[in-house]
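Novice: this one's structure only:
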């Protein structure tokens, strides 16, 4: 019969812990007593290293401690470095399938935590294992859901009778293969095209895939007696919570072409097919690549990033307790990476990685940041992500909040391998301060200096928006070298008050137009054919009012505006650009 007493080496390891020795002893005694004599003998032979690590895990992760209390026979497998397998789902009821999936997830989580807190740096292996776990759970839930739906409704097909595929895009940290220990998984569901299923109870494809999507969320997110697999967040899909769970490829392409917003470009940097038909997902992302990465150096992206960061700062309310969203936190490092990806990724494909550490390496290789900065950011990112994992392994909670009690600070310092809390906090503060300096420097690099403010072009554009048509500012028109001032004034005034300008521009689009027109008016005064040039320029702008990216390109990048100035000397080329604005991608 197995002896209940803990070996001396394990008792000694518990007594060396900085906190909760008494609270830890009981669960470890119970776990040990539940093992067979053979299992106990195997673990005794592993000596003090095993004893110290088991005690350490019990201290830093009460979540793992409780699971091992419920499943003591996992302990020998952990000590051997074993890996749990997921039982087959074929023929199981949905309740049994969901229970198996959750039990597999819990077993793998304990295995990952056990390995993560071994001596040395294990962050890359940990996030890869967590991302793989999410993909396995997704794919298993997808396969089970498809089999369940096909029994009643058959196979979704298009009008030609071909089977219609379905793909799941992983966004955020799942897309980057850098999932944390207790993370939401951000998903987007998409199916090939409309049609109908061919089973005994037919459904249109849209309804069929909505049901599949709801099943997937239930399979992963629903809490049962065995817990949950992963919290699912669908808010990154087109139109967010107001939209159906699944949309077709054509609808998705249309959305990002017409409605795509700046923050969605950042989101799609990390998009990756993770389950379902992976080829469909890859083809979709290839089609959407021009939405994310522009062919030109796209400094306009920094405006959107500043706005997102300002909202985050307002949400934090000056608190420094959040290591993700707070000053110098994980998000600032990710923003540095993503801003440089958006700006330069159109011309440098090596920057188009979904993974943060890989992106930092590509940024260093391309020389986009000083080598010292990329090295600091890499070390800080590893430190902060490991800190995040230590916070989350306590109770399997999605938190990035630093502790509020001295006891939890001691637990965190212990998990991170620091001898005391003060050293841990000093190291954390140093990394965050360095991060924030680099982050501010990166955002400042693209700020608008507005050299033309209060210039003659600025004054004329303000008058065109506010003055009556009958009150042409002859002095300004002459200073700007227009030879037919009355005609130019009429053209400019009518443009400023046109229905297109009033109805087709967002607030951001209006701001860009107000930045662009003064620059163009000043630039036009230096052209040999000032009047004709401005007429062609306004015609071009009318053509691109509905294309926010082109308007931003000219408003934010003076070199491209200069290039357009040269091209508009050709009446034929000016006409073609106005007819086919997409040509701007080629000529710039």
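Specialist: Nice, I can see it. Since the model is a prediction, treat every value here as computed from it, not as a measurement. Residues are numbered from 1 along each chain as shown.
Novice: can we go C-alpha only for contacts and neighbour counts from here?
Specialist: Will do.
Novice: residues touching residue 298, list them.
Specialist: 342, 343, 344, 553 (Cα atoms under 8 Å, 6 or more residues apart in numbering).
Novice: Helix, strand, or coil at it?
Specialist: coil (DSSP: H, G, I helix; E, B strand; the rest coil).
Novice: roughly how far apart are it and residue 511?
Specialist: In this view, residue 298 and residue 511 are 17 Å apart by Cα to Cα, to the nearest Å.
Novice: And for residue 263?
Specialist: Distance of residue 263 to residue 511, given as Cα to Cα: 18 Å.
Novice: Over to residue 352?
Specialist: For residue 352, the distance to residue 511 - Cα to Cα - is 29 Å.
Novice: Same question for residue 258.
Specialist: Distance from residue 258 to residue 511, by Cα to Cα: 19 Å.
Novice: next one: residue 279
Specialist: Going from residue 279 to residue 511 by Cα to Cα gives 40 Å.
Novice: Look at residue 352 and residue 511 and report which has more neighbours.
Specialist: When residue 352 and residue 511 are compared for neighbours, residue 352 comes out ahead with 21 against 13, by other Cα atoms under 10 Å.
Novice: list the contacts for the more buried one?
Specialist: 269, 341, 345, 359.
Novice: same thing but 10 Å
Specialist: 269-270, 289, 292-293, 338, 341-342, 344-346, 358-359, 362 (Cα atoms under 10 Å, 6 or more residues apart in numbering).
Novice: Could you list every helix and strand in contact with the longest helix seen in the chain?
Specialist: Identified as the longest helix of the chain according to DSSP state H is helix 123-153. Other helices and strands packing on helix 123-153, by 3 or more Cα pairs under 10 Å, 6 or more residues apart in numbering; DSSP states H and E, are helix 94-116, strand 166-171, helix 172-175, strand 184-191, strand 196-197, helix 205-221, strand 272-276, helix 371-392.
Novice: Show me how far it is from its chain's centre.
Specialist: Here helix 123-153 is found 20 Å from its chain centre; the criterion is Cα atoms, centre = their mean, to the nearest Å.
Novice: Please apply the same query to stretch 323-343.
Specialist: Taking Cα atoms, centre = their mean, the mean C-alpha location of stretch 323-343 is offset from the chain mean by 10 Å.
Novice: same thing with stretch 432-444?
Specialist: The answer for stretch 432-444 is 20 Å, by Cα atoms, centre = their mean.
Novice: And it, what's buried?
Specialist: Going by neighbour count (16 or more other Cα atoms under 10 Å), the buried part of stretch 432-444 is 432, 435, 436, 438, 439, 442, 443.
Novice: then this one, side by side with the first:
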């Protein structure tokens, strides 16, 4: 670290005590400490990130290393400000979302220019230029990205046709090439690291479906095959590139939001609730702040289900950030103001714990540590004198979340079915096979495979 400033600012020193990842970054990137010391006094914005790419002269040859250097700076900046209590949760998640947006934007621009030079501009049958529309899903779509998150993307283009040459290909192939190149540029692990893990499984037909879809393909999928959980996922969808987002919204909105009060979704969502409840009961989920009992997922699920049921009639609920949705629900008396306050406080606390778990080693983890040394680090970074004190407040928040979650979805007439566990574990061949064996099936492994195929099939 000889090239670093002789004396690091106190916020950086505080963060170093809470992050092995930051230590590794500063050791391996001599330029980072000086840039970090100069930037941590204020939040980063889109202009600062774009200026960095411009100054580094990002192009075909430098795209991958420059994006990874940008990521190293941004995550270190966020980490230092967060641990020093200079940034609130909104700043942290917005900055990480900006990083994803600008990395995707820059990659798209560089790779599209390459393909246009080789194949010409993609055009519709009547000669209109076609754009590549990248949709951010999940926390990326809601501008709630965590510090070690993957990004969920869907790729769409408006109309079929072909390129203008010199080497003519159809639009589907052009945009498939662009999509694959974008995934590689952002997802690949190089000597400089990785920008984001890219997950494409939310696209129509999942991993078995084409990488890109035209507007017509997407609309047909929604009408003929779209499922309730996909409506739930598309609530968070946000267009990141392209100017024809209004047309895309016109296709997706009728699928997501019904014009009538959508009681038909209630049973489907109650089934999902029951599945979540069974999953959080597993012993290995007890210490998971996202998927465990009273975790982040339960808050998000509660907010989005009300959007799904009522959003078609009440368009003010067609928003994406979780905390804003909870506020709107309280304003309309759908949940109490007390529930809003408790859920919002729990969401803030759980997300900040989640980030500190990920600061340790830049791992996509949501599990509380088992090592006493790491437990002490997490407690200190959250401002607690001991890990036990942290757990006390954490348990209070999780209890409140679980109480509200179960009160919303509880069915007074609900009775568990003997086959609930079997259906819940479909896809886990070993566990499912044990259940079939218990039920007396002569070939439990084959039955487990057939059930998994049924559950994951489009029909």
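Specialist: Cool, got the structure. Predicted, not measured: the structure shown is a model, and the values here were computed from it.
Novice: What TM-score do the two superposed chains give?
Specialist: The TM-score (TM-score structural alignment, normalised by the length of structure 2) is 0.84; 408 aligned residues with a Cα RMSD of 2.3 Å.
Novice: circling back: same list, the helices and strands packed on helix 123-153 of structure 1, but as JSON lines with distance to residue 322 of structure 1 please.
Specialist: Formatted as JSON lines, those follow (distance: least, Cα to Cα, whole Å):
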{"stretch": "helix 94-116", "distance to residue 322 of structure 1": "22"}
{"stretch": "strand 166-171", "distance to residue 322 of structure 1": "22"}
{"stretch": "helix 172-175", "distance to residue 322 of structure 1": "18"}
{"stretch": "strand 184-191", "distance to residue 322 of structure 1": "17"}
{"stretch": "strand 196-197", "distance to residue 322 of structure 1": "48"}
{"stretch": "helix 205-221", "distance to residue 322 of structure 1": "25"}
{"stretch": "strand 272-276", "distance to residue 322 of structure 1": "27"}
{"stretch": "helix 371-392", "distance to residue 322 of structure 1": "10"}
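Novice: closest to residue 521 of structure 1 out of those?
Specialist: helix 371-392 (40.3 Å; Cα to Cα).
Novice: Can you match the contacts of residue 298 of structure 1 up with structure 2 and say which hold?
Specialist: Retained in structure 2 (both residues aligned by TM-score structural alignment, their matches' Cα atoms under 8 Å) from the contacts of residue 298 of structure 1: 342, 343, 344.
Novice: pretty sure the last one is touching residue 302, no?
Specialist: No - assessed by Cα atoms under 10 Å, residue 344 of structure 1 is found out of contact with residue 302, at 12.0 Å.
Novice: Just confirm residue 229 of structure 2 contacts residue 268, I think it does.
Specialist: Yes - under the criterion of Cα under 10 Å, residue 229 of structure 2 lies in contact with residue 268, with a separation of 8.3 Å.
Novice: Find the residues that touch each one of the two.
Specialist: By Cα under 10 Å, 6+ apart, no residue touches both residue 229 of structure 2 and residue 268.
Novice: quick revisit: after superposing, tell me the mean distance of the longest helix of structure 1 to structure 2.
Specialist: Its aligned residues in structure 2 lie a mean 0.5 Å from helix 123-153 of structure 1 after superposition (mean Cα distance after the TM-score superposition for structure 1).
Novice: Please pull up the helix or strand immediately following that helix.
Specialist: Using DSSP states H and E, the next helix or strand after helix 123-153 of structure 1 towards the C-terminus is strand 156-157.
Novice: what about that following strand, distance to the chain center?
Specialist: Counting by Cα atoms, centre = their mean, strand 156-157 of structure 1 comes out at 32 Å from the chain centroid.
Novice: circling back to that earlier point, I'd like the helices and strands packed on helix 123-153 of structure 1 as CSV, with distance to residue 516 of structure 1 and mean neighbour count appended.
Specialist: Shown next, in CSV, are these (distance: least, Cα to Cα, whole Å; neighbours: other Cα atoms under 10 Å):
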stretch, distance to residue 516 of structure 1, mean neighbour count
helix 94-116, 52, 20
strand 166-171, 34, 26
helix 172-175, 34, 24
strand 184-191, 36, 24
strand 196-197, 49, 24
helix 205-221, 43, 20
strand 272-276, 36, 23
helix 371-392, 34, 20
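Novice: nearest to residue 143 of structure 1, of these?
Specialist: Nearest to residue 143 of structure 1 among those is strand 272-276 (8.2 Å), distances taken as Cα to Cα.
Novice: and the angle from the helix or strand just after the closest one to strand 272-276?
Specialist: Once the chain leaves strand 272-276 of structure 1, the next helix or strand it forms, by DSSP H and E, is helix 278-292. Taking axes from the mean of the first three to the mean of the last three Cα atoms, to 10 degrees, one finds that helix 278-292 of structure 1 is oriented at 150 degrees with respect to strand 272-276.
Novice: For residue 121 of structure 1, the count of nearby residues, please.
Specialist: Count around residue 121 of structure 1 with other Cα under 10 Å applied: 13.
Novice: And residue 55 of structure 2, by the same measure?
Specialist: The burial count for residue 55 of structure 2: 9, using other Cα under 10 Å.
Novice: now it: how far from residue 101 of structure 2?
Specialist: Taking Cα to Cα as the measure, residue 55 of structure 2 falls 18 Å from residue 101 of structure 2.
Novice: count of residues packed around residue 585 of structure 1?
Specialist: If we define neighbours as other Cα under 10 Å, then residue 585 of structure 1 has 11 of them.
Novice: And residue 256 of structure 2, by the same measure?
Specialist: 26.
Novice: who's in contact with it?
Specialist: 222, 226-235, 249, 307-309, 311-312, 318.
Novice: From these, keep the buried residues only.
Specialist: Here, 16+ other Cα under 10 Å leaves 222, 226-228, 230-232, 234-235, 307-309, 311-312, 318 buried among the contacts of residue 256 of structure 2.
Novice: Quick check: closest non-adjacent residue to residue 429 of structure 2.
Specialist: residue 448 (5.7 Å; Cα to Cα, 6 or more residues apart in numbering).
Novice: Under the alignment, what does the one you found map to in structure 1?
Specialist: Alignment note: residue 448 of structure 2 maps to a gap in structure 1; criterion TM-score structural alignment.
Novice: where's residue 448 of structure 2 relative to residue 272 of structure 2, distance?
Specialist: In terms of Cα to Cα, residue 448 of structure 2 sits 21 Å off from residue 272 of structure 2.
Novice: In terms of neighbours, single out the busier of the two.
Specialist: residue 448 (26 against 17).
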